[in-house]
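Visitor: dropping a prediction and its sequence here:
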Amino acid sequence: MKTTVTTASLVLLLALPAAGASTGETYSPHVDNPYPTNVYWGDTHVHTALSGDAFAMGARLTPDDAYRFAKGETVRANGGEEVRLRRPLDFLMVADHAENLGVLPRLAAGDGSVPATEVSRHWTDALNEHPPVRDILLAEDLDAYDRGWQLLVSAKPAHGADYALDESFERSLWEEVIANAERHNDPGTFTAFIGYEWTARAAENKPRMIHRNVLYEGGPEEARQVLPFSRFHSSDPEDLWAYLEDYEDRTGGKVLAIPHNGNLSGGNMFALNTLGGQPFTGAYAKRRSRWEPIAEVTQLKGDGETHPLLSPTDEFADYETMGSFTAASAKGDKAAPEPKAQSKGPTAQQDPVALAAQSYSRSALKLGLGQEAQFGVNPFKFGMIGSSDSHNALSTTNEANFWGSNGLSEPSPYRAESRWESNAAGYAAVWATENTREALFSAMRRREVYASTGPRITVRFFGGWDYEPQDAMRPDLARIGYAKGVPMGSDLTQPPGESAPSFLIRAVKDPDGANLDRVQVVKGWRDSDGSLHEKVHNVALSDGREEDAGGQVMPVGNTVDVQNASYTNSIGDSELAVVWTDPDFNKDELAFYYLRVLEIPTPRWTAYDAKFYGLTDLPDEIPMVTQERAYTSPIWYSP
C-alpha cells in the first residue's frame, strides 16, 4: 500500500474511530478539545414501513429495525435474508414521509385506527392483494419479477390519498417517531435524530421534487410541542421555513432543513425565483440561508454534484447521472456552454442547460455568488452531505453489500438488469467534538461536513492566507489548520495585502476501501461583468503523476476484474496531502472552493450482483465499474 505522506501520528489523528465503545457508564464529553478531532459517519435520510411509498414497495422493517441495523446489529431484511453492516454508523435519522405517516401499515393491519371511508377500504383491499416481497425477489424469471414489481408499485398512490385523518392519529404516529429515536439515542456512542421528510413538489408534477428533510436537534420535550409539517399543509418552502421559525420560537429548540434530489427537481430546487414565481429578495435569501445550511448532493436516486451539460470539460462530471437531463440533451443534441459562459441566471425556462444549472449543486453554488453580489446574502450557501434515501430501512452504500433502494430492489438475480440505475450512495461525514445531537447539529449548522458516495474517506480542508508547504506533512495538521485559517464550510475575508488564499488539504483512504486517485479543488467565481465561472484543479495526484503542459493528467489506471468483481490496491495512494495556492486569485471577485476526492476505479454493485448470481448476458449499457468520491463543503471568499 502506497502513500504520498505517511506518519504514524498522522494516521492516528485523522482516522480515529468515531464510534465509542458502549460501557454502560453515563457519557461525559471531553472538554479539552478546542476543535473537532473526530469525523462521524451517518445517514439523515432513511425510510421505513412508516413511509407510504416504502410500504407499497415492500418495506416491512420498522424504525427500530433501521436504528438497530445502523448500530451494527443483524436484522432480517424485507425479503427474509439476514443482513448487517460491516461497520456501524455513528448517527442516523429515520426520515419517514410526513404525508400520511404510518397510515399504510395500519391499513394493512386492519386495526381500525384509520377512519373507515371508501378511500381507506379501496387501498386496504389493494394492499391485501399484494404477494410477499420475498416471492417477487424469488420469481422464476425476469418477466415474473417485473410483473410483481408493477403490481406492488401500482399501490404507491395510496401514500398520497386523503384518509380524513384527525389530529389524534397524527399525534400518535409522531409520538411513535419520537419514542423510536429516543430509545436508540445513546450520547457518546450513537446519535438518533428526530425528524421526517417534507415531500413537496413544484406544480404537483413529477419529476419536480423540492423535498427537504427536517432535522431537530432536541429531544421529546421540544418535538412533542409540534406535529410534522407536510405537503398537505403547503408545498412552498417559505411556509416550511415559517414553521421552523415558529418551532424555535415556541420551544427554544433548534431545527434545520436539508434539500435533496435537486437533480430530479426539473430546475426548481435552485431556481432564482420563489415557488410563486417572484424574484428573490434579500429577505428571502437570508431566510433560505438561515434554515438550509446543508444540502444532500449524492444518494440512491443519482449524484447531484454536477452534470456534463454544465461542466463539459470536467472528465468526471458524468457520474451516476440520473434525471431530467440524461437523454438527448446530455448526449449533445443541445449545445453545452463553454466552462466560463454560465450566465448570471437562466433566461429560458425550457432550456435544458438553464434548467440543469438550477438542479445541480456546483452550478447552484455559482448562482449563489450572483445573488450575493445583488443582495449581500447568498441563498445557496450550503455545505454538502450525502445520505441514502433508502426506502427499505437499510442504510447500505457499500457496492459489495448493497441492499437496494426499497424492498423490491433487495438482492435478486433480476435487479441488476431492471434497476441498474440505482446509485449505491451516500453518507454524511461530520467533523464534531463529540457524538451527540448537539455537537453534530452544531457542525451541520456551521457546515463542517462533507459528502461521500459511500467510502469512509477522511478529508481535512482548511483555507487561509499563510499556510506553508510543510504544513501538509505535520502530524498536528488539524491544529495548524484551525490556528492559521478556517475549515470547510467557512468564510475567508479580505486578504492581507496582495496575498492569494492557500488551502491545507489532506485525504486518507477508507481503511477498508480503495486507494485514492487524486484530490481536486473545484473553484467557482463571479467576474466583474457578472458572469459565473468554474475550474477544476488537480492539486494532489497519486503514483507520482503530474499534469502535462496542457493541464491533462494520465488516468490512474484500472485494476478491476469485472468477471470476478475484484480489484487491487496496486495503483493509487493511501493518503494525499498538499498546500495549494490559487494561481488565478482576484481579491475583487466572489469565489468558492471545495474538494473532490476520487478513489481508483472499483467494481460497481452491478458487477457484484453479476458475479454472485452468475449473470453473463447483461446488456452492455449497464455500468460495471465506478469511481467513488467525496465532496467537501466549500470555503467561500467575499471581498
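Guide: Received it, and whenever you're ready, just let me know what you need.

Visitor: from here on, contacts and neighbour counts on C-alpha atoms
Guide: Fine.

Visitor: in the protein, where's the longest helix?
Guide: helix 167-184 (DSSP state H).

Visitor: in that helix, what's buried?
Guide: By neighbour count on 16 or more other CA atoms under 10 Å, the buried set for helix 167-184 is 169-170, 173-174, 177-182, 184.

Visitor: gap between it and the chain center?
Guide: 25 Å (CA atoms, centre = their mean, to the nearest Å).

Visitor: below is structure B, check it against A:
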Amino acid sequence: MRWEPIYEVTQGKGDGEAHPFLSPEDEFAEFHNWDKGDFGFEAKTPEMLPNEYARSALKLGLEQQAALGINPFKFGMIGSSDSHTSLAGTREENYFGKFSGVEPGTGEFRYDDDVVSDRRPDGDGGVQVKHWETTAGALAGVWARENTRKAIWDAMARKEVYASTGTRPVLRVFAGWSFTEDDVFKPDFATIGYASGVPMGGDMTAAPAGRAPKLMVRALRDPNGANLDRIQIVKGWLDANGVSQERIYDVACSDERAISDNNRCDRPVGDTVDLNTATYTNTIGEAALAAYWEDPDFDPSSSAFYYVRILEIPTPTWLAYDRVKLGSEIPAEGVLKHQERAYTSPIWYTPEG
C-alpha cells in the first residue's frame, strides 16, 4: 500500500486484469493472457494463477483485510507500453515492435523472435513466448488537476488513474450515497461527483441506513479509434463466510441493446472487421456511453470494491495490419481481431469499524 499504490495491469507482454480460469463467468476474461509459464523457468500451474491477476489480487486484499485489519492490495490500475524502442506508440495499426530488432520490415524474425525463452534444462518449448504474441502496448490515464509533474504525481498517489489497452478513451467514475439518475448527464457531472462522492481510487465507509453505493460513469471513445460496445461494473465482495466473490454487471449497452436478467447486454455488439483489408467501421457501437447504477445486491456489513471496465467494438490487431500492409505470413495461432478495453482504479467500501 505504501510503496505500490498503483499496478500495471496491462502492457505489451499481455493483459493481467482477469483470467478465464479464475473468472469462468466472465466471457471477456480471455484477453491476451500470458499463462504458459513463469518467464521461462517453470510451467504454469492452476494454483499460481490466483496470485497473478489484478481482479484476483483485489479479492485477496479483502480477505487479507478481514484477517489483518488492513488491505495490502488496495491498488489503482494503469497500463504501459513496455516497449524497448524509445517510441511511445501503442496503436495496433502502427506497431513498431517491442524491441528495435523486430520493427516492421524485419521479416519472419518479427514474429519468431523469443520474448520469453524456455529456460528449463529439459525444456520442450512449451513455455516459450514469441513476439507475435505481444500486443501493441497500453497506456495510463491520469485525472490530474493540471498538466504538471506534481499534479500528475499527486493523482497517481491517490489512485485517480485508469488503464487502457492502447487506445485513448476518456473514462470517469464516481461513487456516492446520494447521486440521482440525472446527475450523470449534467454538465457539472465532475463537480457533483467530487462534492457528493469519491472518484476512482477512493473509499466509502459506513453506509447510511437503507442506502447502497450509487455509481456514475461516463465513457468517450478514442477520437481516432473505435466506438464503444458497453460499460461494465466489476464488483468483488466478502460473503458471510469471509470468502471473496465477484460479479459483473453490464450497465450500458450500445445500439439500443437491452440488459438481460443475467446482467449482460442481450446480444453481442456485432463485428465490422474486414481481415482482407484490416479495416473496420464505426457503424456499430456508440461514440459515448454513460451509466447510473445502484448496487442491487449491497450488504452494508460486507467489504467490497467496484471498478469499471469498458469494451470497444472489435478491431484488427497489429498482426492483421502486418498481413495486409507487409504481406506477412502470420502464425496460425495469431489473434487477428480483438476488443480493446479500459479499466478504472477501484472504489472500495469498508463497513464502519
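Guide: Nice, I can see it. Remember, predicted model here, so these are calculated numbers, not experimental data.

Visitor: care to give me the TM-score?
Guide: The TM-score (TM-score structural alignment, normalised by the length of structure 2) is 0.90; 327 aligned residues with a CA RMSD of 1.6 Å.

Visitor: and Asp271 of structure 2, what's its match in structure 1?
Guide: Counting by TM-score structural alignment, Asp271 of structure 2 lines up with Asn558 in structure 1.

Visitor: Asn147 of structure 2 now?
Guide: By TM-score structural alignment, Asn147 of structure 2 lines up with Asn435.

Visitor: what's the burial count for its match?
Guide: Neighbours of Asn435 of structure 1 under the rule other CA atoms under 10 Å: 27.

Visitor: about what we covered before: give me every residue that touches the match of Asp271 of structure 2.
Guide: 600-602 (CA atoms under 8 Å, 6 or more residues apart in numbering).

Visitor: okay, those in CSV with distance to Leu92 of structure 1 next?
Guide: CSV is the format used below for these (distance: CA to CA, whole Å):
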residue, distance to Leu92 of structure 1
Ile600, 28
Pro601, 28
Thr602, 27
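
Visitor: how close does the aligned residue in structure 1 for Ala18 of structure 2 get to Leu10 of structure 1?
Guide: Matched by TM-score structural alignment, Ala18 of structure 2 corresponds to Thr306 in structure 1. Taking CA to CA, to the nearest Å as the measure, Thr306 of structure 1 falls 32 Å from Leu10 of structure 1.

Visitor: next: Val353 of structure 1.
Guide: In terms of CA to CA, Val353 of structure 1 sits 43 Å off from Leu10 of structure 1.

Visitor: check Ala432 of structure 1 too.
Guide: From Ala432 of structure 1 over to Leu10 of structure 1 (counting by CA to CA), the distance is 18 Å.

Visitor: who has more neighbours, these two?
Guide: Using other CA under 10 Å, the more surrounded residue of Ala432 of structure 1 and Leu10 is Ala432, with 23 against 17.

Visitor: surely that one and Arg446 touch.
Guide: No - Ala432 of structure 1 is beyond contact range of Arg446, at 10.5 Å (criterion: CA atoms under 8 Å).

Visitor: so which residues of structure 2 form helices?
Guide: 54-68, 109-112, 149-157, 189-196, 318-325.

Visitor: now the ones you listed in a markdown table, with distance to Thr10 of structure 2?
Guide: Below are these laid out as a markdown table (distance: least, CA to CA, whole Å):
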| stretch | distance to Thr10 of structure 2 |
| --- | --- |
| helix 54-68 | 10 |
| helix 109-112 | 21 |
| helix 149-157 | 16 |
| helix 189-196 | 27 |
| helix 318-325 | 17 |
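
Visitor: right, and these - which one's nearest Tyr306 of structure 2?
Guide: Smallest distance to Tyr306 of structure 2 across these (CA to CA): 9.9 Å, for helix 54-68.

Visitor: what's the closest one aligned against in structure 1?
Guide: Against structure 1, helix 54-68 of structure 2 falls on residues 361-375 (TM-score structural alignment).

Visitor: also stretch 251-261 of structure 2?
Guide: Against structure 1, stretch 251-261 of structure 2 falls on residues 539-549 (TM-score structural alignment).

Visitor: quick check: buried residues in the matching stretch?
Guide: 539-543.

Visitor: residues in contact with the most centrally placed residue in structure 1?
Guide: Nearest to the mean C-alpha position of structure 1, by CA atoms, centre = their mean, lies Gly386 at 2.0 Å. For Gly386 of structure 1, the contact set (CA under 8 Å, 6+ apart) comprises 43, 296-299, 425-429, 450-453.

Visitor: can you find the partner of it in structure 2?
Guide: Going residue by residue (TM-score structural alignment), Gly386 of structure 1 aligns to Gly79.

Visitor: how much space between that match and Ser164 of structure 2?
Guide: 6 Å.

Visitor: over to Thr134 of structure 2?
Guide: Counting by CA to CA, the gap from Thr134 of structure 2 to Ser164 of structure 2 is 15 Å.

Visitor: those two: who's more crowded?
Guide: Ser164 (28 against 23).

Visitor: quick one: map that one onto structure 1.
Guide: Checking TM-score structural alignment: Ser164 of structure 2 goes with Ser452.

Visitor: touching, its match and Gly426? I think so.
Guide: Yes - Ser452 of structure 1 is within contact range of Gly426, at 5.6 Å (criterion: CA under 8 Å).
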